[in-house]
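Student: build me a model:
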Amino acid sequence: MRGLEQILGEHSFFAGFAPEYSALVAGCARNHRFNAGDYLYREGEPADEFFLIRHGKVALEIVAPGRTPMVFSTLGEGEIVGASWLVPPYRWTFDARAVELVRAIGIDAACLRSKCEADHHLGYEMMKRFLPVFVKRLQATQLQILDVYGKR
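Tutor: Presented below is the predicted three-dimensional model:
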């Protein structure tokens, strides 16, 4: 049976990560299972964990009052769900919903933030990995906005 440290070490997000950092992150990790329709998190809730998808698909949604939720991205195996844990006030800015059965590893945000504060090299490695996640989500949202408002 593989442990969380080995699973994290094999995850694409942590490719090239130093083994000692994998051990630190694994100390903040636990397994999760979400059934189709379950929310990993909801907008406005505390961003106290982020997820590495091992199996399944997760829809990232923006909800406007009186409207159907708009899916701006669908994530699958090998991808990360949740980056708001890095930015104060540490609140989710959209919903994340399981589209099908999802198995994921959750990383406790407060635990990892404290380890990043104690070891700035670890913090820098995490930021280098999360910055592309932020940019990708921003670009996906931009494309959705163009699609919605660009049609006449």
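Student: hey, let's count contacts and neighbours off CA atoms from now on
Tutor: OK.
Student: just the helices in the chain please.
Tutor: Along the chain, the stretches classed as helices by DSSP state H are 4-10, 19-26, 109-118, 120-150.
Student: want to put them side by side, so please do this one too:
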Amino acid sequence: MARAGVFGALPEGRRETLLAAAREVSFPVGTRIFEEGGHADRFWVLHTGTVALDLHVPGRRPAVIETVGSGELLGWSWLFAPRQWHLGAEATGPVRAWEFDADEVRALCARDPELDHALLVYVAETIGRRLRAARTRLLDLYGPAGSGEPR
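Tutor: Prediction:
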């Protein structure tokens, strides 16, 4: 059976390489894991639970863009300068996750081009999916009726 999520995107043996750099963490419901604009120095892969990704909207409550769940990547801003979070994140269910130090993972990637390429492709796909989700959600919330539907 094929693995889903970030670990399923890695070449043979690289899952173990990446997991060797992980530490297990947990977040209770309601925990703000990171804030939009904050320093992005780590990322997570969720074991269990859910995290809402939200976007600051001036004069309104943050708009929830997407919900991240088991096996999914939480945080991609660590990979690209200026390494600031583009969204906020809040635990909406009790979360258990692997936490990765961004500097350590970037150093692993510098030594292992296959791991580097696989992570870059996975992160790029994640960014694309989240941009589409943000566009659709914001059009649903603030655009003319029906503007969030795909053409």
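Student: can you give me the TM-score here?
Tutor: The TM-score (TM-score structural alignment, normalised by the length of the second structure) is 0.86; 144 aligned residues with a C-alpha RMSD of 1.9 Å.
Student: if I pick the one residue sitting closest to the centre of the second structure, what's in contact with it?
Tutor: Central residue of the second structure (C-alpha atoms, centre = their mean): L74, 2.6 Å from the mean position. Residues near L74 of the second structure by C-alpha atoms under 8 Å, 6 or more residues apart in numbering: F43, W44, V45, L46, V68.
Student: wait, what's in contact with the equivalent of W78 of the second structure over in the first structure?
Tutor: Alignment note (TM-score structural alignment): W78 of the second structure maps to W85 of the first structure. For W85 of the first structure, the contacting residues are A47, D48, E49, F50, R91, W92, A109, by C-alpha under 8 Å, 6+ apart.
Student: measure the residue nearest to the centre of the second structure to E90 of the second structure for me?
Tutor: 11 Å (C-alpha to C-alpha, to the nearest Å).
Student: same deal with L120 of the second structure?
Tutor: 25 Å.
Student: settle it for me: which of these two has more neighbours?
Tutor: Per other C-alpha atoms under 10 Å, whichever of L120 of the second structure and E90 has more neighbours is E90, with 21 against 15.
Student: which residue is the nearest non-sequential neighbour of the counterpart of the more buried one in the first structure?
Tutor: Under the alignment (TM-score structural alignment), E90 of the second structure maps onto R97 of the first structure. Closest residue in space to R97 of the first structure, ignoring its immediate chain neighbours: Y39 at 4.3 Å, by C-alpha to C-alpha, 6 or more residues apart in numbering.
Student: which position in the second structure pairs with that neighbour?
Tutor: In the second structure, Y39 of the first structure lands on R32 (TM-score structural alignment).
Student: now do F17 of the first structure
Tutor: Per TM-score structural alignment, F17 of the first structure is aligned with L10.
Student: which residues are in contact with its match?
Tutor: So L10 of the second structure contacts L115, A118, L119 (C-alpha under 8 Å, 6+ apart).
Student: count the residues that sit near the last one.
Tutor: The burial count assigned to L119 of the second structure is 20, neighbours taken as other C-alpha under 10 Å.
Student: pull up the gap between the aligned residue in the first structure for it and L86 of the first structure, please.
Tutor: Matched to the first structure by TM-score structural alignment, L119 of the second structure sits across from M126. According to C-alpha to C-alpha, M126 of the first structure stands 10 Å off from L86 of the first structure.
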